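Participant: Model the structure of this input:
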Amino acid sequence: MKVFNLLFCLLNLLIFSQKLQAQNLPPLSYLEEAALKHARLDPNQLKDWQKRSRWAAALPRLQVTWENSLSFSNSNSLEDNLSVTSAGVTIGPESNSIDQDWKDQDQFEIRAIWSFDELLFNRDELNVAREVRDQYFIRKRLLDEVQHHYFNLK
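Facilitator: Sure, this is the predicted structure:
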């Protein structure tokens, strides 16, 4: 809509300008090219989009993951020995053990995922085709408007 408003203002300047006369108007092709350039409706850009969408389907999707885990375990064991005999009661040697375990793990993963089905049918190409169609109608409407105002000036 901004394109049409801008074009309308531009053409109004041409119409109401006292300096321009019908014989001094630039060629129609020049005005059409300028209007398309200003509206950024270049068909070559859409061709580039189509090429890029085809190549994008052939390239893999990369996934990179990193995982870090830290764990600590502590185990204590205490043993007492007690011996009861006719000679008496013997409490004898204590046995203690302490186990501590620290684990710090880093895990990296890189995946390359190809979607070969998109080589045959890529949804992005449908979006580009829809954009091509829409821009065709917008360009046609814009050029019709330029031609209409141009011939009204002559």
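
Participant: contacts, neighbours, all on C-alpha from now
Facilitator: Will do.

Participant: ranges for the strands of this structure?
Facilitator: Ranges of strands in the chain, per DSSP state E, are 61-85, 88-113.

Participant: Which of those strands sits closest to Asp144?
Facilitator: strand 61-85 (43.7 Å; CA to CA).

Participant: now the angle from the closest one to strand 88-113?
Facilitator: 170 degrees (axes from the mean of the first three to the mean of the last three CA atoms, to 10 degrees).

Participant: what residues are up against Leu46?
Facilitator: 128, 131-132 (CA atoms under 8 Å, 6 or more residues apart in numbering).

Participant: could the strands of the chain go into TSV alongside mean neighbour count and distance to Asp124?
Facilitator: Shown next, in TSV, are those (neighbours: other CA atoms under 10 Å; distance: least, CA to CA, whole Å):
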stretch	mean neighbour count	distance to Asp124
strand 61-85	9	15
strand 88-113	10	18
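
Participant: Alongside the first, I'd like the structure of this one:
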Amino acid sequence: MRLNLAKIEGALLASMRVNPATLIGAVFLDDGRARQGFSREADMFVDDYRTLIAVAEGRAEAEHGTVRWKKCYPWLATATGESGENDVAGSVLGYGPAFVLDPAEVTAVAQGLVGEGWGAGKVRAGRFEGFEALVPFYVEAARQGKAIVGGVS
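Facilitator: Alright, predicted model coming up:
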């Protein structure tokens, strides 16, 4: 299970609002890999979703005495599509619906992740890969004024 996120331009977001079913096909192949035109290094974030959940559950248990990480860290839940509030109706990306965040939501999530203490890790070799790159990915997308689309494949 892989969490796949992609930064998208406003024009693609606008076309998604007209026809939500085209969004996933415009960004991801069936296996979650990016379509041509998206830079794997600059526009994509990929992480093992089970590892992300294990880190979030472990931290929630240590800090809050519960493994219910989505309640403890709502910004992380939003950043990973687990809140369900930003699901794209009628879309499926592997294990469930895709989700999309507009540029204002991306900025709020970036700030929220830092506020929850997830920090800003280093980006290795220019790639947004691994849990520690989640915050830098959102911060960069916010700085660029981009939307984010994602899901678990």
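
Participant: After superposition, what's the TM-score, could you say?
Facilitator: After superposition, the two chains reach a TM-score (TM-score structural alignment, normalised by the length of structure 2) of 0.26; 65 aligned residues with a CA RMSD of 4.6 Å.

Participant: ok so, going back, tell me which of the strands of structure 1 lies nearest to Leu153 of structure 1.
Facilitator: Using CA to CA, the strands of structure 1 put strand 61-85 closest to Leu153 of structure 1, at 55.5 Å.

Participant: got the contact list for the closest one?
Facilitator: 89-114.

Participant: Most neighbours among the contacts of Leu46 of structure 1, which one?
Facilitator: Neighbour tally across the contacts of Leu46 of structure 1 (other CA atoms under 10 Å): the maximum, 19 neighbours, falls on Val132.

Participant: so Gly151 of structure 2 sits in a helix?
Facilitator: No. Per DSSP: H, G, I helix; E, B strand; the rest coil, Gly151 of structure 2 lies outside any helix segment and is strand.

Participant: To what extent is it buried, counted in neighbours?
Facilitator: 27.

Participant: I'd assumed Asn4 was in contact with it.
Facilitator: Yes. Gly151 of structure 2 is within contact range of Asn4, at 5.5 Å (criterion: CA atoms under 8 Å).

Participant: Just the contacts of Leu46 of structure 1: which are in helices?
Facilitator: 128, 131-132 (DSSP state H).

Participant: Name the nearest residue to Leu106 of structure 1, sequence neighbours excluded.
Facilitator: Wrong residue type there; residue 106 of structure 1 is Asp, not Leu. Distances taken as CA to CA, 6 or more residues apart in numbering place Asn68 nearest to Asp106 of structure 1, at 4.5 Å, with adjacent residues excluded.

Participant: now swap in Leu11 of structure 1 and tell me
Facilitator: For Leu11 of structure 1, the spatially nearest residue (CA to CA, 6+ apart) is His149, at 6.8 Å.

Participant: ok, Arg50 of structure 2 - how many residues close by?
Facilitator: Residues within reach of Arg50 of structure 2, counting by other CA under 10 Å, total 12.

Participant: Distance of it relative to Arg2 of structure 2?
Facilitator: Separation of Arg50 of structure 2 from Arg2 of structure 2 (CA to CA, to the nearest Å): 8 Å.

Participant: try Ala11 of structure 2
Facilitator: Counting by CA to CA, the gap from Ala11 of structure 2 to Arg2 of structure 2 is 26 Å.

Participant: Please say which of the two ends up with more neighbours.
Facilitator: Neighbours were counted for Ala11 of structure 2 and for Arg2 using other CA under 10 Å; Arg2 has more, 20 against 10.

Participant: Ends of stretch 128-136 of structure 2, what's the gap?
Facilitator: Termini of stretch 128-136 of structure 2 sit 8 Å apart (CA to CA).

Participant: quick one: which of the contacts of Leu46 of structure 1 is nearest Ser29 of structure 1?
Facilitator: Val132 (21.8 Å).

Participant: what about the nearest residue to the closest one once chain neighbours are set aside, distance to Asn5 of structure 1?
Facilitator: For Val132 of structure 1, ignoring the flanking residues on the chain, the nearest one in space by CA to CA, 6+ apart is Leu46 at 6.5 Å. Distance from Leu46 of structure 1 to Asn5 of structure 1, counting by CA to CA: 24 Å.
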